[in-house]
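> coords below, sequence missing:
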C-alpha cells in the first residue's frame, strides 16, 4: 500500500518545492522520510539581513552548518545584505564583526555546490579564500571597493560565471577585468558595472570583445563611461538584449554609425543632469530614441530614471517616445520624475501591449485628478499593473494610497489587477464582487534587485 512515508525521495522533494519556509518547518516534524525530503529546501538558500543581525552573536545562522557540515552540500544560494559591526565609528568605514566574518568564511568553504552569491557589504577581502574554487558558481554580485591586485587575481579564477555584477569596484579589479572576461568567454551572459569610478573606455574596449554571447550589459554610475562612449563600443556585443547606461549633459550626439541593435529589448536609462545644463534631459533622450528608431529597435521594457527632482517629462518627448516604442512596449517606468495626465492618456491609448506602468500616482483625493487618472488607465485594454514611483523624498504633504482609494481604482478600472505603493502590494480578489488583498514588501526578502535590472537578468 502506497503512503506518503514510502514515496520516493525525489517525489517528496518535488512536492515540498512548492511550500513556503514556515510550512517546511512544520513538515520536517512529520516523519523521517519527510525530514529527508525537506532538508534540501530548508538549506538551499542562506540569507542574512538586518533582522538577523539584531540577534547576533546570540543566534548565528552559520553555527548549524559548522556543527553539521554535511548540510552545507544543500546550500546553493547565499545572499548577504547586512553584516554586524562592532561599534559605530566616526569615520564612514564600519568595523565589521570579526567573529561573523570568520564563521561566514568557514561556511563558504563548506558550500561546494554554491551557484549564486550576493553580498552588497564591503567584506570580500575577508572572505575571499572561502569563495575561491567554486566551479558551480554561475552568478556573482559583490561590493569590491577594497580589493588589491593579488585578491583581484584570485577572484578572476571564477571562470564559469553567467552573471557578473561588480559594485563600487576597486581600480585593481578594473585593471583585471579584461583578463577575467577573457577566461569567462562565451559563458558570461550578463555583465553589470555599477558606480565603478575607475572604469574607463580602454578597459571596456578590451573587455567586451571577449564576450561574444553577452546578452545584458549594464554600465550605470560609471562617470567615465557615458552614453556616447558606450554606444560606440556596442559593436562588440551583437547579441545584446538588455542595456543600461548613464547619460550626461554632453551636448554631443550619438555617433551616426554604431552597431546594429536589432536584438535589443530592455533598456534602462540613468539620466544625470543639472537644471542649468545647455542640453536638458529630454533633448538627450530624444537623441537616444532617434538612434533607436534608425536601428529598428523593438523595445519591450523601458525604464527612465532622472536624478533631478520634480522634473516633468514634456508632451513632445512622450510623443517621440511613443513614435519609437509604442507598438512593442510591455513595461514602461518613470523613476524620479513625473508625466502629465495628458501624456498618461496618450501612453495608454498608443501601447497595445502595455502590461505594467511605473509612474507617480497623482493625488486621488482630488475628484478631478481621480477622474482623469481613471479615464487614462481605461484607455488601455492590456494594462494589469500600476507601480507608484513617488519615493516621498520631496518636502511637504504627501498623498498616501489608502485601501479605499485602491478599491475604487480596481472598481473603476476593471482590467487592473495589481497596485504597488508605499511598500504595499494590493491585488484584486478573484471574485465577482470587487475587493483587494494587501501584502507588505518586508525586509525578509533577498537583497533588492537593482532598479535597472530584472530578476531574470540578475540570476
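Happy to help now that I have it. In this text, all values refer to a predicted model and were calculated from it rather than measured experimentally.

> contacts and neighbour counts: CA atoms only from here.
Fine.

> quick one: residue 136 and residue 111 touch, right?
No - if you go by C-alpha atoms under 8 Å, residue 136 and residue 111 don't touch, sitting 10.2 Å apart.

> Who has more neighbours out of those two?
For residue 136 and residue 111, the more surrounded residue by other C-alpha atoms under 10 Å is residue 111, and the numbers stand at 23 against 16.

> Count the residues that sit near the residue lying closest to the more buried one once chain neighbours are set aside.
Residue nearest to residue 111 in three dimensions, not counting chain neighbours: residue 72, with 5.0 Å by C-alpha to C-alpha, 6 or more residues apart in numbering. Other residues lying near residue 72 total 23 when counted by other C-alpha under 10 Å.

> contacting residues for residue 72?
By C-alpha atoms under 8 Å, 6 or more residues apart in numbering, residue 72 lies in contact with 43, 65, 107, 110, 111, 112.

> Of these, just the buried ones, PyMOL syntax please.
Here is the PyMOL command that picks out the buried ones among the contacts of residue 72, judged by 16 or more other C-alpha atoms under 10 Å:
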select buried, resi 43+65+107+110+111+112
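
> JSON lines for the contacts of residue 72, including distance to residue 369 and secondary structure?
JSON lines is the format used below for those (distance: C-alpha to C-alpha, whole Å; DSSP: H, G, I helix; E, B strand; the rest coil):
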{"residue": "43", "distance to residue 369": "49", "secondary structure": "coil"}
{"residue": "65", "distance to residue 369": "56", "secondary structure": "helix"}
{"residue": "107", "distance to residue 369": "55", "secondary structure": "helix"}
{"residue": "110", "distance to residue 369": "58", "secondary structure": "helix"}
{"residue": "111", "distance to residue 369": "55", "secondary structure": "coil"}
{"residue": "112", "distance to residue 369": "57", "secondary structure": "coil"}
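
> Got another one to weigh against that:
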C-alpha cells in the first residue's frame, strides 16, 4: 500500500470502506494520494465523545481541524456531539465557536446529533442545511421564545427529541404538520411533559411513520402508545416503556401488522422486595402475549428487553416467548441490564429448542452455571451469534461455549469478536470491534 504507483481510486475506495478508522488514519499518512482517497472516509463523521472531552483543550477537536482546512468540509456528512467541554462553570465558548464555524461550511451535512444541552447554539446554522435529514437534540432548556426557529429546520426524515419541556411538547403537533410528508422516524426520550393527547395530535399527521420510539416518558407507558398505533399502520420499529401495574390496558385495541422490531423498557413504579424480576417478566410477557394474539400478528424479527436493575430473566417471560414466537421469524433477542437466573435454565432450554429462527442472542452469562447455560444453548440449531454484555469473560469460557454449542459461530464480547474456525473449534482469535467509542447512543437503537 506504500507504493508510489497510484491504485485505482474506485478500488481503493472500496478497500478503505472496510477498514477500521485507526487503519484509515494510518493509511492516509502514507502519501498524498492515499490522503486524498482516505479523507472522504476520515471526515465523513465529525464526532466529539466523552473521552475526547476529558482531554480537551489539549486535544485538538475535529471541528478545529475542519476550520483550519475548509477543503475538508465537503466530505462531512454526519456530526455527533455526545458532550461539550466546560470552561469553569460554563460550556467552553471556544469549542462552541469552533463547532459553529465548522458546521457553517459543512454544506453536505445529512445528520446532526447533540446529546448535550446546548443545541440552541447550533439551530441557526442548521436551518441552512438543505440536505439535513436526521437530527437528535437535547431540548431540555430550549427557550420558549425561540421555539419558532425549530419550525424553520429542513424537512427531516428522522427526528429525535430528548428531555422535551412543556413548550416544545406543545409545539410538536405543529412541527409534525410541516414534516408530515417526510418524517419516517420519531423518537421522544425522557420527556415528562409529553402526554397521550399531544402524541395523538402529532401521530395524526404522520401516517407514513416507520419508526416510533417513546421511552422514559412517565405519562406515556405502553398502553397509551400502543393505543395510537392505528394512526401509523406502516410502523416497522417500535420502542415503548412498560409497567406492570397499569390498569385497563388489556382492552386497548392494537394495530401492528408490519411491526418487525420491538424494544421494551420495563419500569416498575413500586415492587415488593425480591419481586422485581417476576413483575418485570409479567409486564413483558403480558405485552408480548397481546401482540402475538392479534388477529393479524406481526412477523417480529428482533426483540430487545431492558429490565430494571437487579432483575433477572424470569421463566415466566421465557415461557411466554416460547409459546408466542417459537414458529415465527424472531431472529434477534436481547436481554439488557439483567442477570440470568439459574432457576430459569429449563425454560431457557425450551425456548432455545423451539425458536427455530433465532440467530442472535444478547444476554449476561451465568458464570456460576456455565455448563448448564451451554447445554441450554446447544438446544438451538439456528443460533449463530452470542453477544455478552458488560462482562470480562475468560478466554477458556469463550472456548468452552463455542465448543459446546455446535451452531454457534461468533461470540461478541466487550473487547472483540471471537470466531470459531471451521474444522477446528478450539483455535480462536479475538477481533477488535471498530466503533465510535464514547458516543451517546440509544440502547433501543441499532
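Yep, that arrived. A quick note: this is a predicted structure, and the numbers were derived from the prediction, not measured.

> what residues are up against residue 344 of the first structure?
Applying C-alpha under 8 Å, 6+ apart to residue 344 of the first structure gives the contacts 376, 377.

> tell me the contacts of the aligned residue in the second structure for residue 266 of the first structure?
Residue 266 of the first structure maps onto residue 261 in the second structure, with residues paired by TM-score structural alignment. Counting by C-alpha under 8 Å, 6+ apart, residue 261 of the second structure touches 236, 237, 238, 300, 301, 302, 303.

> helix or strand for the third one, which one?
Okay, so that is residue 238 of the second structure. According to DSSP states H and E, residue 238 of the second structure maps onto strand 237-242.

> next SSE after that strand?
Past strand 237-242 of the second structure, the next helix or strand by DSSP H and E is strand 261-266.

> That next one to strand 237-242, inter-axis angle?
Counting by axes from the mean of the first three to the mean of the last three C-alpha atoms, to 10 degrees, strand 261-266 of the second structure lies at 10 degrees to strand 237-242.

> Strand 261-266 of the second structure vs the first structure, average distance?
Taking mean C-alpha distance after the TM-score superposition for the first structure, the mean distance separating strand 261-266 of the second structure from the aligned residues in the first structure is 1.0 Å.

> what range in the first structure does the strand holding residue 238 of the second structure sit on?
So strand 237-242 of the second structure sits over residues 242-247 in the first structure, by TM-score structural alignment.

> how far does the matching stretch sit from the chain's center?
The chain centre lies 13 Å from the centre of stretch 242-247 of the first structure; the measure is C-alpha atoms, centre = their mean, to the nearest Å.

> after superposition, how close is that stretch to the second structure?
Using mean C-alpha distance after the TM-score superposition for the first structure, the mean distance for stretch 242-247 of the first structure is 1.0 Å.

> got a winner among the contacts of residue 261 of the second structure for most neighbours?
With neighbours set by other C-alpha under 10 Å, the maximum within the contacts of residue 261 of the second structure is found at residue 238, which has 26 neighbours.

> Would you confirm that that one contacts residue 213?
Yes - between residue 238 of the second structure and residue 213 a contact is recorded at 5.5 Å, counting by C-alpha under 8 Å.

> Let me see the contact set for residue 345 of the first structure.
Counting by C-alpha under 8 Å, 6+ apart, residue 345 of the first structure makes contact with 375, 376, 377, 379.

> The first one is in what secondary structure piece?
Looking back up the chat, that one is residue 375 of the first structure. Assigned by DSSP H and E, residue 375 of the first structure falls within helix 367-377.

> Rebuild the contacts of residue 345 of the first structure as CSV, extending it with distance to residue 328 of the first structure.
Formatted as CSV, the contacts of residue 345 of the first structure follow (distance: C-alpha to C-alpha, whole Å):
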residue, distance to residue 328 of the first structure
375, 23
376, 19
377, 18
379, 17
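
> Residue 154 of the first structure: which of the residues you listed is nearest?
Nearest to residue 154 of the first structure among the contacts of residue 345 of the first structure is residue 377, at 52.7 Å by C-alpha to C-alpha.

> That closest one and residue 414 touch, don't they?
No - assessed by C-alpha under 8 Å, residue 377 of the first structure is found out of contact with residue 414, at 9.9 Å.

> neighbour-wise, which of the two wins?
Neighbours per residue (other C-alpha under 10 Å) separate residue 377 of the first structure from residue 414, with residue 377 holding more: 25 against 14.
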